[in-house]
Every structure is written in C-alpha cells, then in structure tokens.
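1. Just the structure for this:
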Amino acid sequence: MNAREKPAAVTAERNSDQGDWLDVLVVGGGINGAGIARDLAGRGWKVLLCERDDLASHTSSSSTKLIHGGLRYLEYYEFSLVRKALQERELLLKSAPHIMWPLRFVMPHDAAMRPAWMIRMGIFLYDHLARREVLPGSSSVQLRRSPLGAPLKARYERGFVYSDGWVDDARLVLLNALDAQAKGAEILTRSPCTRVKRDAQGWTAHIQTPAGERIVRARALVNAAGPWAESFLRECTEAARGETLATKSLRLVKGSHIIVKRCFEHDHAYIFQNPDKRIIFAIPYERDYTLIGTTDVELPQAAIAGGAKAEIDAQEVAYLCEQASRYFEKPVEREDVVWSYAGVRPLLDDASGDASAVTRDYSLESNTQGAPLLSVWGGKITTFRKLAEDAADLLGEMLGQPARPAWTEKAYLPGGELSAWIGRPQRPDTDFERLVQAVQKRYAYLPEPLARRLSRAYGARISRVLGAAATIADLGAEVAPGLYEIELRYLQREEWALSAEDVLWRRSKLGLHYDAAQRARVSAWFADQT
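-> Model prediction:
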C-alpha cells in the first residue's frame, strides 16, 4: 500500500441503536495517542481519538523539547533504548524540518563527576550505536580558547561536543493529529471519555463532547492516557467479572523547567553534570531566552487526580538555579526566571530506587480476554513514531488483519514536505533556511521575523495560513505584535485552537514574548468569537 494514498477502511458491522461503530477508539491526545491514531488511520482503520483537554496540554508540551538518544541512559545500560532512539532521531528530523532541527551540545568536563575516559567512551558509543547521515559526530573542545567556553567559569577548561536534535513538542503532537485527520481519523478535543464497557463484540464508550454526550462502539480500545493510563483503567472501564485490566503500574515523575533571559550568545546547548549524578540542560530558546531543566520529583497519583496540571515548586527552581550557577560565570538567580513549566512523565515502574534511573522505554500491553485492549505504558517523545508503529502492528494482529503494512518511516509530517518550495531536499537544517528564502520571495510584504516564525510553525502549510493575502493589510487586524487575525482564524479552523492559551503557549510560544496587556488582547479576541 502506498502510504500517501488513503486506503479504504474496513469497519465492523453497524449497529445504529448502539451508537457509531469504529475500528479503534484512542483515548489520549498526547504524542503517543496522536501518533497511534495517525499510523492506524494511514493503514485504513476507522479511528476516533478523544482528548479530555487540548491536544498536548499536559506531558507532551512540557518536555525538554529534545530529539535525542539519551546520552545519560548509557550509564544505566539502557543500550537498546538508546539505540532505538538514535535510529529515530534522523528519521524525525527529516520528516518535519520546520519544527525539528539539529542541535550541538557542549559538556564541560568536571573530573569530580565522571572521568574523561568514561565520557569519551560514552560519546563514542553514542556516535556509533546507530547510523548517522545528517548529524555530525562528537569532538573535544578547549573551552578557554573557544566562544563555547566564554559563558562558563574559568575552571572548566575542557569539554566534549556532540549532536542531537530539537523539537517543538506541542506542534509535533498537532502535526500527528492533523495527519491522522487527513487520513480519515476523527479528532475530538475537550471531550473526556467518561466510561467504557467491554462486551464480546467490542467496547461501548461514553464521550462527553462540548455538544453533549456521544456514544460510540469500537472493536478495539487504545489506552494512551499518559499519566492517567492506570487510573483510566481502574476508574473508567468496565469489564467482565474477574477480568483485570490494569496489570502494570506507573511511576509519576515531575520534570520542571525554568526560562531565563539568554545566558550565552552562540547556538549550542549545554549539558551539565550535577553532584547528585543527574544532569540538566541549558538550551537556546525562543531567540531571547535560555531553557534550563529538568528535575526528577516523584509524585503520588493523587497529585494529578481530576486532570490537575503539575506545577514547579520553589525547591525545584532553587535546584535548577544552583546547578546552572555551578557552571555559568554569571549566576542564575531566582529573580531571573521569566517563565516556568512542569510536566509529569508516566514512567513504567521498573522498581528502580531513584526516579532519575527509571527506564524511559515503553511497554505495550495487549489484553484479549474480550474485545482488544492495548495500553501504552511509558515512552518518550523521540521514540513516539516507533511506539506508534509497534502499536499499530499489534492492533492489526488483535483485529485479525496483521498484513496492513507500516508506512510512517519515510513519511513527512504535515508541512514537512518542502520540495514544492525548495526543490529536492538536501539537509533538514539548510532546507529550512531555503524555505524561509522562498517564503520571503513569494510573500515579499512579510517582515523577515514574521516570515521566519510562520515558516517555523507551518512549513509548507504556510500557504494555508496566508491564503490569497497579497499585502500586510490582507492579514487582518494585528491582535498582538506579529499575530494577525488571519493566523488566528487558521488556528481556529484547522488546529483545534479555542483559547488564547492554546495559541500563546502550545501552538506557539508567543506568550513568552508578550506582556500581560498583549496576552489579554488575544484572550479578548477569542471571547469576541463566541
């Protein structure tokens, strides 16, 4: 089957008095749920995804925003996970060069943390566990002779440089949902699944949409509820007497980040080793800022009951400031923090004592005691595509049609196919710069910063945003600096945006650049639409 073609769905027998029939209901609109819905829809299954809140409104918009193998996981002998993530790294970079790009990392050497030979060995493995076509290999650097050492304390004389990637995590979820929808899936946001019941033929699900309750019937159920995967099975599912649906448990680990004014001028990121054997990153962020994170704080299930959002606490802020200040010549103070965010990682409980040592790998648990149930435990952003592919393969077997082939390995995400703008692709990073040049040529009225931002956000879909606009006046009112009505209407129409928060903090990070009055104008615009 050609992955670019929309195949005909094979659906279950209709039973109109019991609601809509689906092949698969996916519960959860984070990266795993959206990725699975996309893969399944591309194989011709009839899919509905429901999400209680906005897409990517929890864990999947609160990551460190890296496409990486996880250098530190080598220390825990997670060779299989690291190799799998490294294999995915370049596939993802090529699939959406507008929202993902290569990033070089600098690790200053601190002999008190780990010996140089150990770091060299780890980086050598990192370079060679998977094939690289785009990303350059590692090297050493004399920090006192390099601009990379300028922001650091003088005692850090030597360092190591290696490659990974950066991703706009919330937009990655959006693009998967858009592709799923384009291939026939239905996406419901602000629509919690309140109850599901299993019988011999399938699942009956009650979904509370903004328009009222909707009842659907599905041959299979995917539990991709992230931190709520365990509680969803215990609280919202009904099965035959004696059936146990939740056989695994999660460890909820909060990861918090702070954003400060830019700490350095160059385009590399830093990875810092801490005395507690953890690491933090300091990453160029949104042009004018530095992102610092993350922490590892274990949470009880009660902390996220009812969909509560995680929040950074004062101890985490102090920890991140202290650890960054061990390296930067100019200390990072609490008063420097301009924004912060926290997310809860749903890690598969592997009985590790230290939260930072808990595996970041995923497990797919199939249950066929009745209608098929697939639960997703754990995972990380870098391996979402492979997780989705494995999940779709497994669901095909559970539904009796295992021959539907995988298709996402070489497929573009929406906006990632740039050839109509730039010709033949070369490298993801240079391809994006060529896109910006093409956009500036076609839409010569756009100021360069706006052309670049729109290219970053939408890639080849920028023409869907701008439509037939031929002058800056055609973009409509400028609701906030650089944010015009034409873009807000696109986000409403095609990207499920219903509030200022959706736009300012997930579909973009413009909220970071605006003051309170400017953010309030965006809120007022949405209020006027209702």
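
2. make it CA atoms for all contacts and neighbour counts henceforth
-> OK.

3. What residues of stretch 490-498 count as buried?
-> By 16 or more other C-alpha atoms under 10 Å, the buried positions in stretch 490-498 come out as Y490, L491, E495, W496, A497, L498.

4. Can you give me the neighbour number for T194?
-> 15 (other C-alpha atoms under 10 Å).

5. List the buried residues of the helix or strand it falls within.
-> Assigned by DSSP states H and E, T194 falls within strand 193-198. Within strand 193-198, the residues that qualify as buried are C193, R195, V196, K197, R198, counting by 16+ other C-alpha under 10 Å.

6. and the residue nearest to E78 when sequence neighbours are not counted, how many neighbours does it have?
-> Spatial nearest neighbour of E78, chain neighbours left out: T359 (7.8 Å); criterion: C-alpha to C-alpha, 6 or more residues apart in numbering. When neighbours are counted by other C-alpha under 10 Å, T359 registers 19.

7. and this one, so I can compare the two:
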Amino acid sequence: MQDLGTVDLLVIGGGVNGAGIARDAAGRGLSVMLAEKDDLAEGTSSRSGKLVHGGLRYLEYYEFRLVREALSEREVLLKAAPHIIWPMRFVLPHSPEQRPAWLVRLGLFLYDHLGGRKRLPPTRSLDLRTAPEGAAIKDRFTKGFEYSDCWVDDARLVVLNALDAKARGATILPRTRAVAARREDGLWRIELKRGNGETLTVSAKGIVNAAGPWVDQVIANVTRGNSARKVRLVKGSHIVTPKFWDGRQAYLFQNTDKRVIFVNPYQSDKALIGTTDIAYDGDATDVTIDESEIDYLLAAVNRYVKAELSRADVLSSFSGVRPLLEDDADTPSAVTRDYVFDVDAVDGALPMLSVFGGKITTYRELAERGLAKLQPFFPQMSGDWTADAPLPGGDMPNADFESFEAGLRARHPFLPRPLAKHYARLYGTRAETLIGEATSLDQFGLHFGGLLYAREIDFLTCTEWAETAEDILERRTKHGLTLGPSEKAAVAAYLAERRALAAE
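-> Predicted structure coming up:
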C-alpha cells in the first residue's frame, strides 16, 4: 500500500466542478490532489448539451439570479478559452401554441440585459419567410427571433482545468476511486484504489466531494456521514444526425409540452439534438438512451423542419445523468439548475465540502464560492484569481481565435487547412507543442483516418491522461464520429502496442 503523503485538499470527482475546484485551490497556494474513479469527464461532464448559456427557459421559473450569473460567466469563459468556447446564434421560430410573442420578446429582452452582455450581438427579430435562417423551417412558422449564446467542448473544458491545476502543483489521479475516508489524529485518512487494483493512501486537511451523481454515495459509503441535502437524478439524452440546414446558426424549438429542444451544428456536417428530461433511478454509470427518447426528439424537430428526420438518420446518441439539487419540483424540467454546498466539520477543522447541483456554465463561479466556504479552514489561502486567467491554450491576444488560427497556418504551411483548424480548436496555443519541429505530415506517424495521426495520440497520452481509445476518440477529441470500426480498432491496437513497449 503506497502512502502519498499529506495534502491540504483532496477533491473527489473529476468532472467540471471537481476539476474547476482543484484548479482554483491550487492557484490559491493549497496543495491539492484530485481522484476520479473513471476517466476525466467520463460522466455527466462529457454528456451535456455543450453550451455555455444563461438558460433562457429558466426565466419562466423566475430563476433570475441564476440566469444573470450564468450570463455573466458566459462572458468570462468566452475570454478564458476562445479555442473551445465560441459564440453561436440561435434561431427560435415562434410557435404561438406554446408561448405568446410578447412573452418571448420579454424573455429575450431580459436575456440580453441581465448579464452585462459585452462581446455577443443582441437579439433580433426574423421574418422566416425571407430570412435565410428560415429556409429549413416549415412555412407555417413565419416569425422568429435570433439570440446569442456560446458553444463549448465540455470534455475538453474539464481537461483544461485539470491541466491548469497540475501546472499549479496539483496531483491528478484519474481511474482512482475513493474507497474510505475517516478523521483520525487531526487529519482525514483516505484510502484510494486504482483501476489496476493498487491501493493508495493519502492524508488531507480537507475533502471536497464533487462526485456529481455519486455525491450522496460518497457521503454515505466513503465518509460514512449524512446530509440533509439530496440530489435528484435526471437523465438527458441527445442524438446526432446529419446537418440538414445551411448556415452556422443553431435552432431552439419549443415543443408541445412547453419544453425546448436545441438543434446545434456539430463537427461541421452533423447536428446535435437534445435534450430530454427524465427522472432516473438507476446506476448513473449505466445510463443509455431509450427508443422513446429518440422518438420524442425526432418528433420535436419534425414539427418544425421541412426535411423531416427518420430513425435511420440517427448516427449516434449519448445520455448523461444530471445531479440536480432536490427541491421537490413537480417535474424534472422544473428542478432548479442552481447549486448549494454542505460543509461538514468537526470542532472547526477537517471540513468536507459537498457540492449539490450546478451546471457547466457556472462551474468557475461554483469553484470560487466553494473555496470561500473553505477559507476559514485555510486562512493561508490567497484570494479569487480565475476570473481573469486564461485556461491552457487560451492565452491568445484579445481572445481572437480567428487571428490565432491564421497565424498557426502561416507558421506551419504544410498542415492541411482542416487539420490546422482541428489543432487550433482543440489545443489553442498548445498546438505548437503538439506540432513541434515537424515540417511535413510524414513526421506525424500513422494516419488512422480523418484528421487523426499518431502524433496526436502520443500527445494526448503523454500530456492529458488519455489511456484508452474511448478516451481519445470520444472525450479528448470527437474523431470517433468520423472513423469506422476498423479504424477505431487500429487506434486501440496502437495504444496496446504502446503499453506493451512501455512495460518492457
């Protein structure tokens, strides 16, 4: 049993909240260790709708503070990571059966003005009969609105926070489960188990429980504690289809049940459609989409579009479980997306901070507020710092991605334009490290298909904790959407060969 020593803070959970807290704490001068039972972002944080947004529909539930804070964070994150977060325009065809036009206009007015919008263009009205954005929409929908939000590569957001945490001294341990934790002799004593069966121990002055859907299980089974707070598990599923419209805009469709469905451009030639909201009682690890959910999403889209989709158009799907704060709302859609903290301490020491709820847009602010809760236990901790700090790869002048991408192509003219854009988008300024001194594609090693070369795989395994083909093809990148079964098998074989060589 290996003893890893003592740290100020052990963070349990490698989703966006855990990685964000680890980064923030490390930047304040605390010694930090993060333990995640699976791969980073393997759970909810890679299965979101991939939006940094205020949550337009939350206005109907009078969640004005939550929307305002989320809209404010939208601006902060857009500046911090312009390579993985970028503006997107959303077209909302007006459906009078669901909401009157005056109510939609009022909501969009508030949306434009609640959060101090600076970088994004305002809402505008559209005549869908003449606007190009209306070409894909059925003729009976004549009026629409267009507003701004942002796209985010959710899994990469988690990895970038973990990378920054590591750069600031944190230890990141994917595939490491917290098995037991107890207070003993003035410290938390925590037992960890690696995926290979190895047992580790670490001592900590405090614990952060950011386990998402498993936050209750950590309290009950790892620390043997209790909390008055509970999470309510809600399943959200998405489908991927071919993109069926022209233009870079996304769509927001009001469904007959008054829910809204996002239809977003995805990986240039595909559409990401979601999400559902279904109460979930099973193991969050095993969540999958149901046929009824696919039918629901297709019906919601087909109500609006001329080129109706069929089951055969569904290329892939994914489902996640949102760990929402239980607030006794009547329906899953009405459950708040806000968050709260529980702090359990003994005689003013050895705290455990548990995180309940939250959404990807507010993860940075959540981390900041969570550490404010821990300030009394760590008086040496420095103050807030993340609001003005770029994430790894995001240190571009004026957060100008287009200029950076153009410069990258100019510095490496041998890169095909799609490959240069891929590297710029995923890695930002870190793309220079990936490319290195290469002057031709021949130096990038095996080509597995699409835009994937061995050089990128090697970079991800060496710098981003990637171990499996799924880590690389589904979370660190989205190459899995373009590679076939034999090409994916070749990636797995390549990784197995690398592991064998490393073991010799």
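
8. returning to what we had before: closest one to R434 of structure 1 out of the buried residues of strand 193-198 of structure 1, please.
-> Ranked by distance to R434 of structure 1 (C-alpha to C-alpha), the buried residues of strand 193-198 of structure 1 are led by C193 at 43.6 Å.

9. corresponding residue for the closest one in structure 2?
-> Here C193 of structure 1 is matched to A178 in structure 2, going by TM-score structural alignment.

10. Residue in structure 2 paired with M398 of structure 1?
-> Alignment note (TM-score structural alignment): M398 of structure 1 maps to F377 of structure 2.

11. how close does that match sit to V346 of structure 2?
-> Distance, F377 of structure 2 to V346 of structure 2, using C-alpha to C-alpha, to the nearest Å: 11 Å.

12. Between those two, which is the more surrounded one?
-> F377 (18 against 10).

13. Surely the more buried one touches P351?
-> Yes. F377 of structure 2 lies in contact with P351 (C-alpha atoms under 8 Å); the separation is 7.4 Å.

14. hmm, back to that, export the buried residues of stretch 490-498 of structure 1 as CSV, with columns for secondary structure and distance to I381 of structure 1.
-> Shown next, in CSV, are the buried residues of stretch 490-498 of structure 1 (DSSP: H, G, I helix; E, B strand; the rest coil; distance: C-alpha to C-alpha, whole Å):
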residue, secondary structure, distance to I381 of structure 1
Y490, helix, 26
L491, helix, 23
E495, coil, 20
W496, coil, 21
A497, coil, 22
L498, coil, 25
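
15. Return the member of those nearest to L86 of structure 1.
-> Nearest member of these to L86 of structure 1, counting by C-alpha to C-alpha, is E495, at 29.9 Å.

16. For that closest one, list the residues it contacts.
-> L174, L178 (C-alpha atoms under 8 Å, 6 or more residues apart in numbering).

17. Tell me the counterpart of it in structure 2.
-> Per TM-score structural alignment, E495 of structure 1 is aligned with E464.

18. again, but for Y76 of structure 1
-> Under TM-score structural alignment, Y76 of structure 1 pairs with Y61 in structure 2.

19. now do D20 of structure 1
-> By TM-score structural alignment, D20 of structure 1 lines up with G5.

20. any idea which element the closest residue to its match other than its chain neighbours lies in?
-> Spatial nearest neighbour of G5 of structure 2, excluding adjacent residues (C-alpha to C-alpha, 6+ apart): V202 at 5.4 Å. Taking DSSP H and E as the definition, one finds V202 of structure 2 inside strand 199-209.
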